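A.B. asks: Just the structure for this:
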Amino acid sequence: MSEDVRLVAWVRGHVQGVGFRWFTRAKALEIGGLQGFALNLGDGRVQVVAEGARDRCDRLLEWLQDGDTPGRVDGVTEIWDTPRGGYDGFAIR
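C.D. replies: Have a look, this model is predicted:
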């Protein structure tokens, strides 16, 4: 069992207006055990916050970087932290 972590990822590229947040939520639910959200930012990026087991967050990050995502991902910047909690499932914001 891996430790619980918090992943915050900023995805840049053509990731707004293409269903990116919806697909990110679907992928998080498919992986299972993740709480958090996907949010469009004013500068065109999408912020993804996921909390859960490290291996599950790693799988979501790998998908964000190299997966079959809608639109076009030019890069992902991520930070790792301790979970803060307070999420009810995985939301689109």
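A.B. asks: alpha carbons only for contacts and neighbour counts from here, please
C.D. replies: Noted.
A.B. asks: Identify the residues contacting residue 23.
C.D. replies: 69-70 (CA atoms under 8 Å, 6 or more residues apart in numbering).
A.B. asks: Remind me which helix or strand it belongs to.
C.D. replies: helix 20-31 (DSSP states H and E).
A.B. asks: So for that helix, what gets flagged as buried?
C.D. replies: For helix 20-31, burial by neighbour count (16 or more other CA atoms under 10 Å) applies to 20-21, 23-25, 27-28.
A.B. asks: which one is the most centrally placed residue in the chain nearest to, not counting chain neighbours?
C.D. replies: Nearest to the mean C-alpha position of the chain, by CA atoms, centre = their mean, lies residue 48 at 3.6 Å. Leaving aside its sequence neighbours, residue 48 sits nearest to residue 38 (CA to CA, 6 or more residues apart in numbering; 4.5 Å).
A.B. asks: To compare with the earlier structure, here is another sequence to fold:
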Amino acid sequence: MIRLSAKVQGHVQGVGFRYWAHHTAQRLTGMGGGYVKNLADGSVEVEAEALERAPLQAFLAELHRGPAQAQVTAVEAHWEEEVEGRHLAFRVV
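C.D. replies: Below you'll find the predicted structure:
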């Protein structure tokens, strides 16, 4: 399993970013589980898992864009390879 952890910064709270990210993860073929949640500093935290890197890379590209109402200024991404899966589904926290 491969895991992507990302912190998305900018105008990303109060614009439907979490639900957009959930929907985006659901529609990408090959995505496993994960979560998206707001952080106290105004950013959004995302964790996603998949068996292959390609769907996670596509998801990361989408996170850089965000929904139309958002203004993403930075995305910090961290990759982990060969990890044990810890998510059964993708959820909004």
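A.B. asks: So the residue nearest to the centre of the first structure belongs to a helix, correct?
C.D. replies: No. Applying DSSP: H, G, I helix; E, B strand; the rest coil, one finds residue 48 of the first structure to be strand, outside a helix.
A.B. asks: Distance-wise, check it relative to residue 54 of the first structure.
C.D. replies: In this view, residue 48 of the first structure and residue 54 of the first structure are 15 Å apart by CA to CA, to the nearest Å.
A.B. asks: ok, back up a step: how about the buried residues of helix 20-31 of the first structure in JSON lines, adding distance to residue 68 of the first structure?
C.D. replies: Formatted as JSON lines, these follow (distance: CA to CA, whole Å):
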{"residue": "20", "distance to residue 68 of the first structure": "11"}
{"residue": "21", "distance to residue 68 of the first structure": "13"}
{"residue": "23", "distance to residue 68 of the first structure": "10"}
{"residue": "24", "distance to residue 68 of the first structure": "11"}
{"residue": "25", "distance to residue 68 of the first structure": "14"}
{"residue": "27", "distance to residue 68 of the first structure": "10"}
{"residue": "28", "distance to residue 68 of the first structure": "14"}
